[in-house]
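Engineer: this one's sequence-less:
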């Protein structure tokens, strides 16, 4: 059902927006044809059925110098929208996990591609990091081993300040849900001083006083009563005195059924 809606959308949108729709449609089509042991589903089977696929996982191993910033990224597509939690040596990474758990539960009708990044600044010997991905009753896990790398050249002053720059650590690359739903688009950030988060709507306007859209202190964007006209790319930008980072989420409103 959702793929049918997306095909219809390409005929109604401008060329640039159609290109974005087509990009994500290709991803959804590839996933729909690869789940369930690579058995292609019937042509009219809905992508809304429950599934979970890891689309990017950390490398098997990393060598890390303490004080440098190592970014571990997990990327997953699922229905409903997946949440990602990090563990170090089988124990939750508490500071990060608190932020992850603050995300409002995703709607059962949703489908999303979630990107989550863990920033590692310290290592001791050999540590095993895992990302645990939840989507409804389904779970998936990816694991990497981080080894300490001793010696090397001294860190530059710029590298020492690097952890203070804004880093968007949880976001959706794309999000699909039924028209009329209340949705939450995450934009979890790290940085010091705390980065300021600015959201822009699908027309590029800064979201300030829209009665249906509200930016929470935690960085999420809440959109009430999703409309067809909300289709397009929303962007969040995290900024502090050391720099900025931008993340984009393509939103698909879909008809129920």
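Structural biologist: Good, I have the coordinates. Quick caveat, the model's predicted, so the values are computed rather than measured.

Engineer: From here on, just use CA atoms for contacts and neighbour counts.
Structural biologist: Noted.

Engineer: Residue 191 - how many residues pack around it?
Structural biologist: 21 (other Cα atoms under 10 Å).

Engineer: Report the contact partners of it.
Structural biologist: 163-167, 240 (Cα atoms under 8 Å, 6 or more residues apart in numbering).

Engineer: what do you get if the cut-off is 6 Å, keeping everything else the same?
Structural biologist: Listed by Cα atoms under 6 Å, 6 or more residues apart in numbering, the contact set of residue 191 reads 164-166.

Engineer: would you turn these into a markdown table with distance to residue 29 and secondary structure?
Structural biologist: Output for the contacts of residue 191, formatted as a markdown table (distance: Cα to Cα, whole Å; DSSP: H, G, I helix; E, B strand; the rest coil):
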| residue | distance to residue 29 | secondary structure |
| --- | --- | --- |
| 164 | 39 | helix |
| 165 | 36 | coil |
| 166 | 34 | coil |
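
Engineer: how about the strands in the stretch 1-150 of the chain?
Structural biologist: Taking DSSP state E, counting those that start in this stretch as the criterion, the stretch 1-150 of the chain carries its strands at 51-56, 61-64, 70-79, 83-88, 91-92, 111-120, 126-135, 138-148.

Engineer: put this beside the first:
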């Protein structure tokens, strides 16, 4: 009788241990499931290409005889857009030569760009069109120029004036480690000198990573975080000088 009681007691203790052990295992499984949920990470969205006209020239404007007219377009785009100016639907060769040379455009670039067209002479009703393009996407703005009297082309051509920076980036975001070219294209009726100041307001000269190109553009090799800030292009001729700054933001890829 005593042996039977002892056997029953031992059996009950053994069953209790099994239940407790199972509870502990189940509790650990529940805890692990809570700590390690099987959830897929959310993929990062990629910025698609775009172009936007931020500021367009007026729909119509009057040209004062003997005074050059400046038409301005401000656009934003990804990658960096290119600009063409047309006169009565035809490409302006002078503008193409001075401002629309091929730039090294990186696909990661996001740019706000300022472009200007200097109109020295025009016939009444001439149309000038700013065409901003990124890939197959375009934005267009057209200005009609009105004149009140005949103009002397030689008088307008040789009128003393300071240079005009007709093509530059106001802001650029681009991946670190890439090569970036900051345009600085100039229109001047007399020979002009172009120089750049870096983001520490120091003259760029003899720098192994930064070089002023014959076109006036600034080339920065292997863009680094320390390059963040304003780079300033200055154009100077015998009548004065003008400057334009580009804010560079190196983006971590």
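Structural biologist: On my side now, so go ahead. All figures in this text were calculated on a predicted structure; none of them were measured in a lab.

Engineer: Give me the TM-score for these two chains.
Structural biologist: For this chain pair, the superposition-based TM-score is 0.77 by TM-score structural alignment, normalised by the length of the second structure; 208 aligned residues with a Cα RMSD of 2.2 Å.

Engineer: do you know which of the strands of the stretch 1-150 of the first structure lies nearest residue 224 of the first structure?
Structural biologist: strand 111-120 (17.1 Å; Cα to Cα).

Engineer: Could you list every helix and strand in contact with that closest one?
Structural biologist: Packing contacts for strand 111-120 of the first structure, counted by 3 or more Cα pairs under 6 Å, 6 or more residues apart in numbering; DSSP states H and E, involve strand 70-79, strand 167-178.

Engineer: just those strands: most buried one?
Structural biologist: strand 167-178 (a mean of 24; mean count of other Cα atoms under 10 Å).

Engineer: gap between that strand and the chain center?
Structural biologist: The chain centroid and the centroid of strand 167-178 of the first structure are separated by 4 Å under Cα atoms, centre = their mean, to the nearest Å.

Engineer: okay, and the helix or strand just after that strand goes to which residues in the second structure?
Structural biologist: Once the chain leaves strand 167-178 of the first structure, the next helix or strand it forms, by DSSP states H and E, is strand 183-185. Aligned by TM-score structural alignment, strand 183-185 of the first structure falls on residues 180-182 of the second structure.

Engineer: Name the residues of that stretch that come out as buried.
Structural biologist: Along stretch 180-182 of the second structure, these residues count as buried under the neighbour rule (16 or more other Cα atoms under 10 Å): 180-182.

Engineer: which one among those residues gets closest to residue 132 of the second structure?
Structural biologist: The nearest member of these to residue 132 of the second structure, counting by Cα to Cα, is residue 182 at 17.4 Å.

Engineer: these two touch, right, the closest one and residue 220?
Structural biologist: No: with contact defined as Cα atoms under 6 Å, residue 182 of the second structure does not count as touching residue 220 (8.1 Å).

Engineer: Tell me which of the strands of the stretch 1-150 of the first structure sits nearest to residue 104 of the first structure.
Structural biologist: Taking the strands of the stretch 1-150 of the first structure one by one with Cα to Cα, strand 83-88 is closest: 9.8 Å.

Engineer: Need the contact partners of the closest one.
Structural biologist: So strand 83-88 of the first structure is contacted by 93, 97, 128-134 (Cα under 6 Å, 6+ apart).

Engineer: Dump these into CSV; add distance to residue 144 of the first structure as well.
Structural biologist: Listed next are those as CSV, based on distance: Cα to Cα, whole Å:
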residue, distance to residue 144 of the first structure
93, 14
97, 18
128, 6
129, 5
130, 6
131, 9
132, 12
133, 15
134, 18
